[in-house]
Every structure is written in C-alpha cells, then in structure tokens.
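Chemist: pasting the sequence and the predicted model now:
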Amino acid sequence: MIRLPDPGTGGTRRYEPRETPAEAVRGHHRTGTGAAVPLTSRTVLAAAHVVADPLADTSPGGPAALDWDATLAFRRHLWEHGLGVAEAMDTAQRGMGLDWAGAAELIRRSAAEAAAVGGLLACGVGTDQLGPHPSGSGAVPGQTLTAITAAYEEQLALTEDTGARAVLMASRALAAAARGPEDYEHVYGTLLRQASRPVILHWLGPMFDPALAGYWGSDDLDAATDTFLRIIAAHPERVDGVKVSLLDADREVALRRRLPQNVTCYTGDDFNYPRLIEGDEAGHSDALLGVFDPLAPLAAHAVRLLDSGDATAFRAVLDPTVPLARHLFQQPTRYYKTGVVLLAWLAGYQEHFTMVGGLQSARSLPHLARAYELADSLGLFPDPERAEQRMRLLLTVHGVAQ
C-alpha cells in the first residue's frame, strides 16, 4: 500500500499497486542485441526522451549534460520492441533544455547505434542554433529568412550525413520572422529541393510550443492547412510524410485525405492515437508519438495485433492507455516530458528522476502521483515493487509521509 496525495481533500489516500506487470511488459526481455522484427501494418516511431547526467554541475540555462549510456540504452529498448526512434524531437527537450550542440551529438550517437542494431531512426532538423527570436528590432526580413534557411541547411546536412531520415521541425525563428504564407513556401521549398532523400514535415501546434502560434502564416487553421498542402503538392517526391501534432483528430483525418497518394500521415496526436492509427475505409495514420516513449511495450503489442488483422484486439490494448496519455499531455502540454521521464525512472529504464534544465519540477506532486497510478493500473512497470519503492521515495522527499 502507498499513500498518494489527494487534491480533493488536501490530504492523502491509500492506493494498492498491482503485483504483476501486463503480459506484454512481462513477456519482453531486454537483450541489447538489436531491433525486433519490424511492425508491418504501420510505421511507428516513438519520440524518445533524453537521460540527464545527475552528477553534472549544470544550471537551468546552461548546456545540457546527458548520460549517454542510459540515453542510448533507452533507444535500444524502443528498437527491441520493433518501434522506430524519432530522435532530437520535442520529447528530447529540444528547445527546452537541449540546444543544437547537444542535439547534434545526440543525432550522431543515435545514428551510429541505429546502424549497429538495425533500428529505424528519424531525426529532428530545426533552426535552434539561432535562438528562439533571431529577428531583432530593425532586422531585414530577407536577411533573416536567409539565416533561417542556412540554419535548417546545416542541420539537414548533418542529419543526412548520418544516414538518418530527416524530420523538418517547425521553427520558432521562422514563426517570428515570416511575414505570411509566402515566406514559409520559400523556406520549405528551398529545403525540399536540396534534400537528398524524402523528409517528414512536422506541424507542431502552439499547445506544445506557444512560440509556434500562427505557423504556416495564419492563425486560421484552414488557411494554414492550405499553405501546408501547397508546399507538399509542389514537391511530393521530396516528402515522405507529415507529422501532425494539433490534438484534433477530425482535422488530422481531413488533412490526411487531402495528401498526395505517396505521402504518409504520421499522427502526432497524443490524445486520439488509437482511432487515427486504426483508420477508416479511406485510410489510416502511421505514428510518430511522444506518448509511445512510456507506452512502448503496449504500443508494440497492439500494433502486432493489428498486423495480424485483429483491429478489435488492437483497440482493446491501446484504448485503455488513453487516460494516461491525456493526463501526461494536459495543459500546459509542453511539460508532458516531466511525466515521461518520471515513468522511465519508475519502470527502471534509468536510475534517477533528474531532467535537463531542472524540468523535473515542471509538474505538481499530485500530477506525478496520478501518472504513477495510471501507469501502474496498465501494468507498465516491469517490476511493480521497484516502481512503488521509487514512488515512495519521491513522495517522502516532497513531504508525503509513507
């Protein structure tokens, strides 16, 4: 029994953890030998978190210090389930503690690891070496767009040199500098023309990053969608797919149905992923999801059921995970990484709950306790007793006596 905070009463309540993990978790044994047999009916990538070095003498505004062994071991965990890894993305605290220098090293190391184990890897390409707002007062828009394009080009070249698939991420710098849709069409058109292989375009909504409001040149999502689709239509052979993170399932389905036939829709909707991955008579979404970082064993098991043609069983496994996902990604959504790292620590995939930039403090204790409870109820922890002991330690440190 463990005592969890109860926000409703201002006190605590008793919770009895489960004694055994879910079969999909219990039946998987980490070997470190390589990637599992790939999933076949869907391409599924988990956006992976990074493991901070807890012994580094760092400050919240300084360069990130990573525990490379633990960070790469977690990527092997994802590959061993048959999932692909989306590297250096939002889940890895890109722009929230992980700067371009750290991201570049992460891409290099993960690409080498992927090549060694045969794992699928896609890596985030952005403009964060410019900082969040490069267009200072009096900046000439043309020069600013040139700098933004050059920053993208630098990151694209590095990523392609490693052999990884590139994900062109939304740019805070471009959102700040663009005068309208034509600037987005110019920058993305330039990048797509020079990409050596098809890329994934990423539309990250402002709920994940407020600095990205009005992306594609408009706050009107219909107008923004039209611009997005024009860019794709102008270069369909250079676009492998699009990742849509707007937390609006109906809008994603509508966009998906307007994509060229050879362009894949990768859902980034951490609220509605079971429905979107299952799809309908007109098609389905593949997946590139931050929530599949903690849900990897259950997600892989569910998609293997879909591989066998059993959509009902797929939903029976994945639908119960949605309450945990919605809890982790509740407002302010951008702090979902805190819950993701908490669950990795509780599950034993890392040995501490320290985050880059001190982001372990970004969620309240009741929020973290509820994340633990929901994950435990799903059987996500390979060793429930260890998870309970670690949660007890966290609660005790924060003043909740056990």
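Modeler: Happy to help now that I have it. Numbers count the residues shown, from 1 in each chain.
Chemist: only C-alpha atoms for contact and neighbour calcs from this point on.
Modeler: Noted.
Chemist: now the strands for the stretch 251-400 of the chain?
Modeler: With strands called from DSSP state E, counting those that start in this stretch, the stretch 251-400 of the chain shows them at 264-267, 286-289.
Chemist: okay, one more to line up with it:
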Amino acid sequence: MALTLKLPTADGALAPYTMSGSVLARPAAGLNFNRIAYSAAHVVADPMAVCDPWLQAAVDWDATIAYRRHLWSLGLGVAEAMDTAQRGMGLDWATSLELIRRSLDAAKDVPGAFLASGCGTDHLDLDAVKSVDDVIRGYETQMEAIEALGGKLIVMASRALARVAKGPSDYERVYDRVLSQAKQPVVLHWLGDMFDPALAGYWGTSDLDAAMDTALGIIAAHPDKVDGIKISLLDKDKEIAMRRRLPPGVRMYTGDDFNYAELIAGDGFGNEPTHGKSDALLGIFDAIAPAASAALGALAQGDEAKFHALLGPTVPLSRHIFAAPTRFYKTGVVFMAWLNGHQSHFTMVGGQQSTRSLQHLAELFRLADAANVLEKPELAVSRMKTLLALHGVEG
C-alpha cells in the first residue's frame, strides 16, 4: 500500500503527497573506493540534559559515536568536529576535543576506519585577539591537543585570522608556522563566506583568483605537509581551476555541496591523477551516506553511468539543504538523521532545529524521497507527521 501524507506547499497550503516507493540504494559489501571520501559528521544532542541549550553544548555521546560507526560501515571516512558538527555554531572547543577523543577511540575498533579532525582557533576570544601571533598560538594549542591523541589534522579556516590579518603575507606567515610543525600531512580548509560570513576575504582578499594564488603558494612551499585542500566555495569552476594547479600528489577534496557528483567523477585532465578529479569531504554525505557509498562503489568498478544514476538524484536535495542562508544546512542534515531513525529526536545543539521553516523541511522530505535516501519510509512518514502536528498541522 502506498504511503501518503499531507505536506505544506510553498504558498502555505496543504497538498497530498504519495511516497515514490523506490528502493533505497545499498552499497555492495567489500568494495574499495577509488576516491577518498570523508563525511563531515553531525553531532546528536542530548535533549534530556539539564542545561541552557543556546549556551551549553549537551551531546548524546552514544548516539553520536554510533552514527560514526554507521558511516565507517559504509566505507566512508569521518571528518570530525567540523562545521557540520556545529563547530562555531553551538559546539565549543572543549566539547570538540572530547568528540575527537571519543571518535579516535571508536575508530580503533573498526577495521579500515579513517578519521581526520578539525583544528582551528575557535577557543580564542575574538575581542582579545590583537595580532597574528595570537592566531598562531591558538592554532598551536589545538594542534598539540589533537596530535597528542594521535589525530590527523584538518586545518580549519580561522575567524580570528580573518579578523586581524592585514593581507596575504599574514596568512602566509600563519600557515607556514602551522604546516612546518605538523607531525603528518594535513588537509587545509577553505570555507567560503556563504558558510560563515566571518570568513569573508579569506587569504587576504575578496578576489577569489588572488586568494587562490595565495593558498597555492602556501601549499607549494610545503607540499610534503599538505595531503590536500578542501574548498567550499560552491563554484565548480574555481575548484577545477585550483585542482589543476595543485602540486603532484596533493588532493582536491571537494566541499561543493551543489556540484559534487560531477567534480568527484572528474574530467580526466592532465597526466597527474590528482588534477583530473576531486576526492570528497562533504557535509551532504552525512545525510545521503548509503547512496554516496553505493555510487562510489560503482565508480570504483568503472560504472560511471551507475555512479551518476545513484548520486545525481541527491544533488537537488543537497542544493535545498544548503540553500541560503547556507550556514543553516546543519538543520537539514540532522533532520535526515531523525527521519532515517539514526536518532530518536529532532533536537540540535544550540537549538538549531529552529533555523529552517516547516515549508523548507517539507520540501526536503519530498526531495529525499525522490533521491531514494529515506532508509525507512514508514518511519519517515510517521516522524514527518509528528513534526507537522508539533506545528499545528494535520498531516
């Protein structure tokens, strides 16, 4: 029997919606991918914690680590304590470090599990940061803590650096110090201001081409210390241009949640393997993990048509989840985890479940169904009706 419910439309009306009945894509067991694929993973809040949820981070550790085990079981890596985990939007540094510690411990029990962790300067009081030296010390504090746990670093873009830097040379100085001290190759992180307005003008300029030149110069000065760079600019042409200029062996990790399918598939440019395709470090992979795994498995077997058939339908969903204001995409990611039964509630750290409208979430539900990424349709319908009822809507 077809599953049907009433969903709000863009004009505020209610309209019947019947589920597609399509079968969820499942990855084949034991396949090795020919792309490195990190999912930036979300955190599960503890709705029963006695706290002020806008001011304190209360994490359900068991459910949070269980979700990482789910991602690892699908062959995906975990990019830990990144913006998808609400870093800088509810998750503080102390809780982030505890998250990193717990995830690293869990990874030891999972054969083949891989993990990299966000290292930034978000513990600093921005009003107290007066110089580039303050930023360097901030990075060093988090580097030391993560590396002491045995963690690989993702060097996150710094709000503090964007605030005090006077030009590209200040970025070069900071990253030279950070990279020269790293114990193993790191992933750099260029997050556009659509994800975080405080990062406007990163690399010392608002001109993206000039910013790219600065970032590439930093990488070229330390090619042995850079595993790759993740860029999240939602501009596929900029990403392609940059990956073609990376030193041999340095990877481009796409963070483009609008165009990831074609960027991962690649264009075969040049003789250097890393110049013709992107690997992945994506927040959307948290929400579409089974489809992403199945698609990457197909690509590894040389079936690009199947790769696009599986991953292509998820792109409209991702573009909706990451629609402006893009920084609120985490709400859609957690909503998907709730619909799919990976957590028992739709409560977020910092009360961020309130950042998207009911109409936005209803359209997300329709697009998730069309993309075949609702893992348990009956449960998804039941939970969508619960959300509607909470808003006074009879679904």
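Modeler: Done, it's in. Given the structure is predicted, the values throughout are model-derived calculations rather than measurements.
Chemist: TM between them?
Modeler: TM-score of the superposed chains, computed with TM-score structural alignment, normalised by the length of the second structure, equals 0.95; 385 aligned residues with a CA RMSD of 1.3 Å.
Chemist: so which of the strands of the stretch 251-400 of the first structure comes closest to Phe228 of the first structure?
Modeler: Closest to Phe228 of the first structure of the strands of the stretch 251-400 of the first structure, according to CA to CA: strand 264-267, at 12.9 Å.
Chemist: and the next element down the chain from the longest helix anywhere in the first structure?
Modeler: Longest helix in the first structure by number of residues (criterion: DSSP state H): helix 141-162. From helix 141-162 of the first structure onward toward the C-terminus, using DSSP states H and E, the following helix or strand is strand 165-168.
Chemist: superposed on the second structure, what's the mean shift for the helix or strand following that next one?
Modeler: Using DSSP H and E, the helix or strand that follows strand 165-168 of the first structure in sequence is helix 172-177. In the superposition with the second structure, the average deviation recorded for helix 172-177 of the first structure is 0.5 Å (mean CA distance after the TM-score superposition for the first structure).
Chemist: how about the contacts made by the residue nearest the centre of the first structure?
Modeler: Of all residues in the first structure, the one closest to the mean position by CA atoms, centre = their mean is Gly290, 2.9 Å from it. Contacts of Gly290 of the first structure were listed using CA atoms under 8 Å, 6 or more residues apart in numbering, and they are 46-48, 91, 268, 270.
Chemist: out of the residues you listed, which is nearest to Gly8 of the first structure?
Modeler: Nearest to Gly8 of the first structure out of these is Asp270 (CA to CA; 26.6 Å).
Chemist: just give me the match in the second structure for that closest one.
Modeler: Aligned counterpart of Asp270 of the first structure in the second structure: Asp257 (TM-score structural alignment).
Chemist: neighbours of that match, just the number please.
Modeler: Asp257 of the second structure: 26 surrounding residues under other CA atoms under 10 Å.
Chemist: hang on, it packs against Leu234?
Modeler: Yes - the pair Asp257 of the second structure / Leu234 is scored as a contact, 6.7 Å apart, by CA atoms under 8 Å.
Chemist: contact partners for the equivalent of Thr159 of the first structure over in the second structure?
Modeler: Aligned counterpart of Thr159 of the first structure in the second structure: Ile146 (TM-score structural alignment). Residues near Ile146 of the second structure by CA under 8 Å, 6+ apart: 97, 100, 117, 119, 152-153.
Chemist: what distance do you get for Ile146 of the second structure to Gly228 of the second structure?
Modeler: Separation of Ile146 of the second structure from Gly228 of the second structure (CA to CA, to the nearest Å): 19 Å.
Chemist: got it, and Gly192 of the second structure?
Modeler: Taken as CA to CA, the span from Gly192 of the second structure to Gly228 of the second structure is 17 Å.
Chemist: stretch 67-75 of the second structure maps to which residues in the first structure?
Modeler: Taking TM-score structural alignment, stretch 67-75 of the second structure hits residues 74-82 over in the first structure.
Chemist: picking that back up, from the contacts of Ile146 of the second structure, which is closest to Asp127 of the second structure?
Modeler: For those, the closest approach to Asp127 of the second structure (CA to CA) belongs to Cys119, at 20.2 Å.
Chemist: what do we get in the first structure for that closest one?
Modeler: In the first structure, Cys119 of the second structure lands on Val125 (TM-score structural alignment).
Chemist: mind putting the contacts of Ile146 of the second structure in JSON lines, neighbour count included?
Modeler: Shown next, in JSON lines, are the contacts of Ile146 of the second structure (neighbours: other CA atoms under 10 Å):
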{"residue": "Leu97", "neighbour count": "20"}
{"residue": "Ile100", "neighbour count": "22"}
{"residue": "Ser117", "neighbour count": "29"}
{"residue": "Cys119", "neighbour count": "34"}
{"residue": "Lys152", "neighbour count": "23"}
{"residue": "Leu153", "neighbour count": "26"}
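Chemist: can I get those in a markdown table including distance to Gly30 of the second structure?
Modeler: Listed next are the contacts of Ile146 of the second structure as a markdown table, based on distance: CA to CA, whole Å:
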| residue | distance to Gly30 of the second structure |
| --- | --- |
| Leu97 | 32 |
| Ile100 | 27 |
| Ser117 | 26 |
| Cys119 | 32 |
| Lys152 | 25 |
| Leu153 | 27 |
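Chemist: just the closest of these to Gly201 of the second structure, please.
Modeler: Using CA to CA, Cys119 is the member of these that lies nearest Gly201 of the second structure, at 20.1 Å.
Chemist: who are the contact partners of the closest one?
Modeler: 139, 142-143, 146, 153-156.
Chemist: quick check: closest non-adjacent residue to it.
Modeler: Once flanking residues are discounted, Cys119 of the second structure sits nearest to Val155: 5.0 Å by CA to CA, 6 or more residues apart in numbering.
Chemist: show me what that neighbour aligns to in the first structure.
Modeler: Structural alignment (TM-score structural alignment) places Val155 of the second structure against Leu168 in the first structure.
Chemist: again with Gly217 of the second structure
Modeler: Aligned by TM-score structural alignment, Gly217 of the second structure pairs with Arg230 of the first structure.
Chemist: what about its match, neighbour count?
Modeler: Applying other CA under 10 Å, we find 14 residues neighbouring Arg230 of the first structure.
Chemist: assign a three-state SS to it, would you?
Modeler: Secondary structure assignment for Arg230 of the first structure (DSSP: H, G, I helix; E, B strand; the rest coil): helix.
Chemist: ok, it to Ala24 of the first structure distance?
Modeler: Here Arg230 of the first structure is placed at a distance of 42 Å from Ala24 of the first structure (CA to CA).
Chemist: which ones are touching the corresponding residue of the first structure for Pro47 of the second structure?
Modeler: In the first structure, the residue matched to Pro47 of the second structure (TM-score structural alignment) is Pro54. Applying CA under 8 Å, 6+ apart to Pro54 of the first structure gives the contacts 67, 352, 354-355.
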